[in-house]
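Visitor: Got a sequence here, can you build the structure:
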Amino acid sequence: MVIQVLAIVLALGLLMFFAYRGFPVIVFAPIFTLLAVVISGVALMPSYTEVYMLNAANYVKNFFPIFLLGAIFGKMMELSGAASSIAQTIVKALGSKRAMLAVVLACSVLTYGGVSLFVVAFAVYPFAVAIFREADIPKRLIPGTIALGAFTYTMDALPGTPQIQNIIPTTYFGTDAYAAPLVGIAGALIVFIGGLWWLERRRKQAAANGEGYGTGHKNEPEVLENAKYPNIWISVLPLLLVLVFNFLLSRTSMSVTNWYSSSLLETFNIANVKTVSSSWALIIALCIGVVAAGCINIRQVKGKMAAGLTAAAMGSLLAIFNTASEVGFGNVVKTLPGFKSIQEWIMNISDHPLISEALSVNILAGVTGSASGGLSIALEVMGKSYLSMAQTLGISPEMLHRIASMASGGMDTLPHNGAVITLLAITGLTHKQSYKDIFAITCLKTIAVFTLAIVLSIF
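Guide: Model (predicted):
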């Protein structure tokens, strides 16, 4: 049994190492999956075609529309100038005296409105540079500031956020994007206040040491002071439409759960409409948002539409197939003999489903370097067990949803995380210069979710 457990640990370690080195997960996830299968003495080809590929394909079937539409929506917001308009307005309104708060809020508004994390980083970075330079704040603090606004509470804590990390649990627990709103808001406040405290502390330390914005930086953007962007109220309209329609189609009489009869759904093998209704609601909301964003500046968008849609489609394909590869990996691992010992170890750390769930999701998100990947693996493997334990203890599935979603945004941002690597590349900075602040935000996110899980387990 020791060898079989080591086979899984070795496969996970190699996947993490190669991902950190920049090798494609799509290629190496199946290789290390099959390595664990061979060492464990399990049938090789059936494990690949009937477990790995089947579950990877099922993940693509469930979530590809959201990945694709989310990428297109973000691209339309970028091409129309709406994303830049929102960022510029917030930054100018708060001014250089509140430079960090301005950047965090700009990122938060865009991310909570459904714009992808990568588009947010590109859109906000030029304005962050301008305001940090004006306030003479070290440029090395920009990545941590953007990470706080885009990679944390608006991604997985605030109720209704259309980011994929908040949608994945709905498939396993029959919940919707607004699950456990008070818990989510409490977690968001902990991260928001704690994160700003940390960043402000770092700013004051730099000022005391006489460190300013600095010179000789890479990837310094040219900010056009007189650039004309769409009106701010028109620019935020697509974001509001996504949020409003997502809510209307999830929690009102307009809910998609009421659109079709049970007999009709049975012909499509849908036993419980709640497992798909959140995805349906978000798909429709994003379609409305895409049309609205494209109409903001039709002339400008029209000339760049072909290239923009191609870039969005390619980006969404890479993102979902990376995650699907990790999901396939997780589903093969759970069939291996050694996994039972690992599962028992995780479960035995705490007999409370919220704490155990937070632990398993955090570990797997950290190992894979992906919030959505770690979350999907954990829930595929242990979601039913957590749901059964919660029902026995009288815990709402909504609590499981919110804790799982927030836990995925804990240790996911380790150095090999794709979003972290991309953010540093955009800003022209290195891990050595800026990762310390991103890691502090990562630790804060993790502490917040475990604090909530422990408090909820007591009460």
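Visitor: Please count neighbours and contacts with C-alpha atoms only from this point.
Guide: Will do.
Visitor: what about stretch 384-398, distance to the chain center?
Guide: Averaging C-alpha positions (Cα atoms, centre = their mean, to the nearest Å) puts stretch 384-398 24 Å from its chain's average.
Visitor: ditto for stretch 275-283
Guide: Computed by Cα atoms, centre = their mean, the separation of stretch 275-283 from the middle of its chain amounts to 17 Å.
Visitor: counting contacts, what elements does whatever helix or strand residue 18 lives in pack onto?
Guide: Secondary structure here is read from DSSP states H and E; on that basis residue 18 sits in helix 2-20. Helices and strands touching helix 2-20, by 3 or more Cα pairs under 8 Å, 6 or more residues apart in numbering; DSSP states H and E, are helix 25-40, helix 339-349, helix 353-368.
Visitor: Recalculate using a threshold of 10 Å.
Guide: Using 3 or more Cα pairs under 10 Å, 6 or more residues apart in numbering; DSSP states H and E as the contact definition, the elements that helix 2-20 packs against are helix 25-40, helix 298-333, helix 339-349, helix 353-368, helix 418-427.
Visitor: One more, please, to line up against the first structure:
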Amino acid sequence: MAVLGIFLALGLLMFMAYRGYPVILFAPVFALLAAALSGLPLLPTYTELFMVKAVDYIKLFFPIFLLGAIFGKVMDDSGAARSIAQGLTKRFGRQQAILAVVLTCAVLTYGGVSLFVVAFAVYPFAAAMFREADIPKRLIPASIALGSFTFSMDALPGSPQIQNVIPTTYFHTTTFAAPVIGTFGGVMVAAAGLWWLYRRKNRLLAQGEGYGNHTLNEPEIREGEKLPPVWLSIIPLLLVLGGNALFTYVVLPGWYPESLLKQYEGLSIDKVLGIWSLIVALVIGIAFAIGLQWFYRKADGEAGSDVNTTSGIGLSETLTAGAVGSLLAIMNTASEVGFGNVIASLPGFKAVSEFLLTMKTSPLISEALSINILAGITGSASGGMSIALDTMGAKYLAWANSVGIDPELLHRVASMSAGGMDTLPHNGAVITLLAICGLTHRQSYPDIFAITIIKTLAVPVVILVALLTGLV
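Guide: Got it, this is the predicted structure:
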């Protein structure tokens, strides 16, 4: 009954999310349903587990959501996003908007920019590019997901994303583990994903579907506007990307002396370095983009332009819109985190974990299945992988050593598996992405799910190639 309760709660949550019902409301409802079927008391589970974990997540990541939303809005209102969109459209051609969006997301994600920040920053000019090329808007979320939630996040060696960092602790590897196999897997996922998206685009266009008439979170069309040049518009993105790396590896590690940090109980620079670096980098990027907005608003005013990009948009409106937009995103994701932690605390969840560990197969296959299933249940790549490796990481390492499998393969398979079935309909990143794009599960999730299946099926191919060739 306990295991049945977990899958019942998961199924109901996915169904409600897909139908457009608020996860903020139904995540705790179905988490408590699973808890009740396992015999746990409802009110203590809600206030002392669900809410505590949700609030912990908000405490840690709210600055990133807030600044990321503001960054994306400033990039839009400054005209920088549309300038980049026009430049990329000219560079790749109108019909290559999908490729331009995927590559842009991949560069930002591989450079260390948070997945949520990438979605906030890329969407405005992705929408502009798709609209200009008259490509169905419903394909934007899947394009962003392919570029930021898949190969650049966990397959390519050296990715600084958390999904590629977590396994280093358990398998004593580095983020560059299994570079040949990781690169092979990343290229395969990227190629298959692009094939699917272009196939879908051509089919929808043949049916007469274009960009469509959309009003929610839609970048405004402004004719005759004076836009910043492309090279200048890219600078805020580069500042976030480069600033994140600079503050992570050079500035912040020695910025505060240990004697100063001791007054904050439990504070370790290693735990907050990534968050602090992104906060500072985003502030710098926002400041530069605000400067662009001010300069080009002033330039338009001096030129006497009747219709322009920024003269009608004040800084207060830009900041308010960005701040308000961040609230729904953070609350949706926090509710998912609370749901996942309630599920992970149930006896039935432990039974599932033990079953996966006792499977009689290769450690790579067992690991891939375990992490995929746990990531799917929790709706979180990093959460599912952390739970799986906390309980089974040492055993997988011993198992791999006993049969002569390089721990680097364990690392790469773990990372790629975490980014597979985690993107089910109740996944916080999926819900946030759809909210940013102003679309529903019904409109866009089928293509996101296709990308998810491609990513999931790539893992057994990677395992097979690794075992047959001995490549790492």
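Visitor: neighbours around the residue nearest to residue 150 of the second structure when sequence neighbours are not counted, how many?
Guide: Spatial nearest neighbour of residue 150 of the second structure, chain neighbours left out: residue 419 (6.2 Å); criterion: Cα to Cα, 6 or more residues apart in numbering. Applying other Cα atoms under 10 Å, we find 29 other residues in the vicinity of residue 419 of the second structure.
Visitor: mind checking how far residue 419 of the second structure is from residue 429 of the second structure?
Guide: 11 Å (Cα to Cα, to the nearest Å).
Visitor: repeat for residue 12 of the second structure
Guide: Relative to residue 429 of the second structure, residue 12 of the second structure is positioned 18 Å away (Cα to Cα).
Visitor: Between these two, which has more neighbouring residues?
Guide: Legend: neighbour count by other Cα under 10 Å for residue 12 of the second structure and residue 429, higher for residue 429 (26 against 16).
Visitor: and the more buried one, how far is that from residue 343 of the second structure?
Guide: The separation that residue 429 of the second structure has from residue 343 of the second structure, given Cα to Cα, amounts to 19 Å.
Visitor: The helix or strand where residue 389 of the first structure lies: what's the following helix or strand?
Guide: Secondary-structure assignment from DSSP H and E places residue 389 of the first structure in helix 371-393. Using DSSP H and E, the next helix or strand after helix 371-393 of the first structure towards the C-terminus is helix 397-408.
Visitor: which helices and strands sit right next to that next one?
Guide: The helices and strands touching helix 397-408 of the first structure, judged by 3+ Cα pairs under 10 Å, 6+ apart, are helix 153-156, helix 164-173, helix 181-208, helix 353-368, helix 371-393, helix 431-458.
Visitor: Tabulate these in JSON lines, adding columns for distance to residue 33 of the first structure and mean neighbour count.
Guide: Converted to JSON lines, these look like this (distance: least, Cα to Cα, whole Å; neighbours: other Cα atoms under 10 Å):
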{"stretch": "helix 153-156", "distance to residue 33 of the first structure": "28", "mean neighbour count": "29"}
{"stretch": "helix 164-173", "distance to residue 33 of the first structure": "23", "mean neighbour count": "24"}
{"stretch": "helix 181-208", "distance to residue 33 of the first structure": "35", "mean neighbour count": "18"}
{"stretch": "helix 353-368", "distance to residue 33 of the first structure": "13", "mean neighbour count": "26"}
{"stretch": "helix 371-393", "distance to residue 33 of the first structure": "13", "mean neighbour count": "21"}
{"stretch": "helix 431-458", "distance to residue 33 of the first structure": "28", "mean neighbour count": "19"}
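Visitor: Export the ones you listed to JSON lines and append columns for distance to residue 268 of the first structure.
Guide: Rendered in JSON lines, the data for those read as follows (distance: least, Cα to Cα, whole Å):
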{"stretch": "helix 153-156", "distance to residue 268 of the first structure": "30"}
{"stretch": "helix 164-173", "distance to residue 268 of the first structure": "16"}
{"stretch": "helix 181-208", "distance to residue 268 of the first structure": "31"}
{"stretch": "helix 353-368", "distance to residue 268 of the first structure": "31"}
{"stretch": "helix 371-393", "distance to residue 268 of the first structure": "22"}
{"stretch": "helix 431-458", "distance to residue 268 of the first structure": "37"}
